[in-house]
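Colleague: task: produce atomic coordinates for the following.
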Amino acid sequence: MPRFNLPAAPEARPRAGIQCDLSPRALEAWNPGIRAAAGDNEPPNTISIYDPIGFDFFGDGVTAKRIAGALRSIGNEDVEVNINSPGGDVFEGLAIYNLLREHKGRVTVNVMGLAASAASFIAMAGDEIRIGRAAFLMVHNGWVVTMGNRHDLREIADWLEPFDAAIADIYAVRTGLPIDDIKSQLDAETWIGGREAVDSGWADTFLESDRIEEEGGNARNDYRMAARKMDIAMAKAGITRSERRSLMQTYKSGTPSAADSGTPSATDTEADMASAYEGFAQAFARFQHPPSQ
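Modeller: Reported below is the predicted structural model:
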C-alpha cells in the first residue's frame, strides 16, 4: 500500500526517569548473524538495520540520525531497507518510521531474520514488505524501565497509552486488521512467522531465500553472540539498560587479551572477549538460579 496513506507517528522523547529497554525474549530470539547475502544483486541504495534501535554495546546502534543521513545521501531515489533487529528505543523507532514514511522514493522493506518491537513498526513504513519464510515479526506495547511509587507508575502508564494507541493505529492501517485485534496482539506480545505475516497482511510477499545468509564461525560474530548472552542474563536480573551498558564497557576495558606478548590482532581480541563474555553469562545465570541442594 502507498506509505502516504499511513498515519504519521507522534514525535516524542522519553521523559525524565524513564528508559526504553529491549525485551529479553526478543534478545534471546535474535540471531545477529542473519543479514542480506553478499553478492552482485544488492540494490545500490540499501539501508541495513542489523542492531538494536537506539544503541548497542558495539557503537551507536541504529539511530534516527544515522537513518536521516543515509536518506539524505540517497536523495529521492528508491531504497531497500534490510531489517534484523530485536527492537529497542520506541521513540527512536517512531522517528525512523517517520523518516521512511516521508521518503520521496519507493521504500521496500526486507525482514531478514527478526523485526521485533520498535523494528516491527519501522518495517510498516515500506511500500512493500517482504519477509523470509523463517523470519519473524514481534509486536507488543511500549517497553520501558522506571522507578517510583504507585502514583508515579500510574502516571507513566497513562503517559504511555497514547503511544501504544498510535502504534496500534499504524499496524491496523498497514495490515487492514481490526484495531481491537491489533491491540489484543500487542497486549499479549505476539510473534508472527513468515507464513502468517503474508497471510494476515503484516507482509506483502516472501523474500527469496537466496537473499538471506547467516554469518558464522568468525570471532566477531561469536563476540557479539556472547555479549548478547551476557546482556540477556543481566536484563533478566532486572539490571537497567544504562547500567548494563556501563558494566559491559567496564568489563570490556578490564579484560586482557590472551596474547601477552606483542600486539594482539582484532580477531584474537574478539575471540578472547567472546570467551570472557560467555563465561560471565554462565556464571551470572548460575548465581541467579543456584542448583537445589
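Colleague: rest of the way, CA atoms for contacts and neighbours
Modeller: Noted.
Colleague: show me where the stretch 1-150 of the chain has its helices.
Modeller: Under the criterion DSSP state H, counting those that start in this stretch, the stretch 1-150 of the chain contains helices at 24-29, 64-74, 90-101, 118-123, 150-175.
Colleague: which of these sits most buried?
Modeller: With neighbours defined as mean count of other Cα atoms under 10 Å, the helices of the stretch 1-150 of the chain peak in mean count at helix 118-123, which reaches a mean of 29.
Colleague: how far out from the middle of the chain is that helix?
Modeller: When distances are taken as Cα atoms, centre = their mean, to the nearest Å, helix 118-123 is centred 8 Å away from the chain's centroid.
Colleague: likewise for stretch 141-156?
Modeller: 22 Å.
Colleague: the strands in the stretch 1-150 of the chain, which residues?
Modeller: Here the stretch 1-150 of the chain has its strands, by DSSP state E, counting those that start in this stretch, at 18-20, 34-36, 46-49, 79-85, 107-116, 128-131, 136-139, 144-146.
Colleague: and for comparison, fold this next one:
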Amino acid sequence: MQEAGTIEIQGSNPICISFASQVDPKTAPALLAVAGNAVNAGHDEIHLLLSTPGGNVGEGIAVYNFLKALPVPVVTYNTGKVDSIGNVIYQAGTRRLCATTSSFMFHGVGFAVEKAHFEMKQVRERLEMIKNDQAMISDIMVRHTDLSADDVENLFLEMAFLSAQEALNRRITDEIRDIRLPNGLPVQQLVFQG
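Modeller: Just a heads-up that it's a prediction; the model follows:
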C-alpha cells in the first residue's frame, strides 16, 4: 500500500533526479547528461525534483525540448521555487506536481549590460531576441496550461508570484501534494560548486 504523499511510480525501473540550481551553460548540460544516462541505463521513468531561480532562456528551452524528446515519461515536481525559465522546464513533465509550500514566479526576458556601447542596429537585435525568447516561453506555457498568451504577458509584466493553489487553478501544475520518495527509488542529485 502506498503511503500518503509518496511519489507514484508507474515504471518498473524508475529514477529520481534532483536539480536545485540556476539554469546556465554549466548546469543545464549536466542535467541533460544525467537524464540521458538514466535512459541509457534502462530507467523507464524519470522523476525530476526541481527547484530553480531560473537563468538562461536558451539553456532552459534546450532542457525542455530534450526532456520532451526522451522515450520515457518524465514527471516533474516543484519542490520549492520554480522561477523564470524554470517554469518552461517544469512544463516538460508528462505529469506535474508541486509541494504544498512551493511557488512559481514569472517575469519578462531581459539582458544585463555592463559598460556597453550600443548602436541602433544592436539595440534592435537585442529587442528582437527578447521578443523571440518571450514568444517561445509564452507558446510553451499556453500549450501546457490554461493560460492565454495575454495571461502569460500579464504575468511577465507583473513579475508575478503564484502559490501552489494559484498554479493549480491555472493548470500550471496538475496536483498539489506533500512529496515523499518511496523506499528503494534511486536518487541522482546534481550538485554544483560556485
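Colleague: tell me which of the strands of the stretch 1-150 of the first structure lies nearest to Arg245 of the first structure.
Modeller: Evaluated over the strands of the stretch 1-150 of the first structure, closeness to Arg245 of the first structure peaks at strand 18-20, with 12.7 Å, by Cα to Cα.
Colleague: what range in the second structure matches the closest one?
Modeller: Following TM-score structural alignment, strand 18-20 of the first structure has no partner segment in the second structure.
Colleague: mind listing what's buried in that strand?
Modeller: Of all the residues in strand 18-20 of the first structure, those buried under the rule 16 or more other Cα atoms under 10 Å are 19-20.
Colleague: which elements pack onto that strand?
Modeller: Secondary-structure packing of strand 18-20 of the first structure (3 or more Cα pairs under 8 Å, 6 or more residues apart in numbering; DSSP states H and E): strand 144-146.
Colleague: returning to that earlier point: looking at the helices of the stretch 1-150 of the first structure, which is nearest to Ala36 of the first structure?
Modeller: Of all the helices of the stretch 1-150 of the first structure, helix 118-123 comes closest under Cα to Cα, at 15.6 Å.
Colleague: what does Thr46 of the first structure align to in the second structure?
Modeller: In the second structure, Thr46 of the first structure lands on Cys16 (TM-score structural alignment).
Colleague: and if you look at Asn110 of the first structure?
Modeller: That one, Asn110 of the first structure, aligns with Tyr77 by TM-score structural alignment.
Colleague: now that that match has come up, it's in contact with Ile46, right?
Modeller: No - applying Cα atoms under 8 Å, one finds Tyr77 of the second structure not in contact with Ile46, separated by 10.9 Å.
Colleague: which of those two has more neighbours?
Modeller: The neighbour count for Tyr77 of the second structure versus Ile46, taken as other Cα atoms under 10 Å, is higher for Tyr77 (28 against 24).
Colleague: so who does that one touch?
Modeller: Going by Cα atoms under 8 Å, 6 or more residues apart in numbering, Tyr77 of the second structure touches 47-50, 90, 96-99.
Colleague: repeat that with 7 Å
Modeller: 48-50, 96-98 (Cα atoms under 7 Å, 6 or more residues apart in numbering).
Colleague: nearest to Asp133 of the second structure, of those residues?
Modeller: Leu50 (21.7 Å).
Colleague: how about the closest one, what's its match in the first structure?
Modeller: Checking TM-score structural alignment: Leu50 of the second structure goes with Ile83.
Colleague: equivalent analysis for Gly36 of the second structure, please.
Modeller: Match for Gly36 of the second structure (TM-score structural alignment): Arg72.
Colleague: would you mind putting the helices of the stretch 1-150 of the first structure into TSV with distance to Gly201 of the first structure alongside?
Modeller: Shown next, in TSV, are the helices of the stretch 1-150 of the first structure (distance: least, Cα to Cα, whole Å):
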stretch	distance to Gly201 of the first structure
helix 24-29	22
helix 64-74	26
helix 90-101	18
helix 118-123	13
helix 150-175	5
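Colleague: excluding its backbone neighbours, what's nearest Gly108 of the second structure?
Modeller: Closest residue in space to Gly108 of the second structure, ignoring its immediate chain neighbours: Phe156 at 4.4 Å, by Cα to Cα, 6 or more residues apart in numbering.
Colleague: list the contacts for the one you found?
Modeller: By Cα under 7 Å, 6+ apart, Phe156 of the second structure lies in contact with 106-108.
Colleague: part of a strand, is it?
Modeller: No - the assignment for Phe156 of the second structure is helix, going by DSSP: H, G, I helix; E, B strand; the rest coil, so no strand is present there.
Colleague: so what corresponds to it in the first structure?
Modeller: When the first structure is aligned by TM-score structural alignment, the residue opposite Phe156 of the second structure is Leu186.
Colleague: separation between the residue of the second structure most remote from its centre and Gln165 of the second structure?
Modeller: Largest separation from the mean C-alpha position in the second structure: Glu119, at 34.7 Å (Cα atoms, centre = their mean). Per Cα to Cα, to the nearest Å, Glu119 of the second structure is found 45 Å from Gln165 of the second structure.
Colleague: with Ala149 of the second structure instead?
Modeller: Distance, Ala149 of the second structure to Gln165 of the second structure, by Cα to Cα: 21 Å.
Colleague: and for Glu125 of the second structure?
Modeller: Counting by Cα to Cα - Glu125 of the second structure and Gln165 of the second structure are separated by 38 Å.
Colleague: what does Thr76 of the second structure give?
Modeller: Distance of Thr76 of the second structure to Gln165 of the second structure, given as Cα to Cα: 17 Å.
Colleague: so which of these two has more stuff around it?
Modeller: Higher neighbour count among Thr76 of the second structure and Gln165: Thr76, with 24 against 18, using other Cα under 10 Å.
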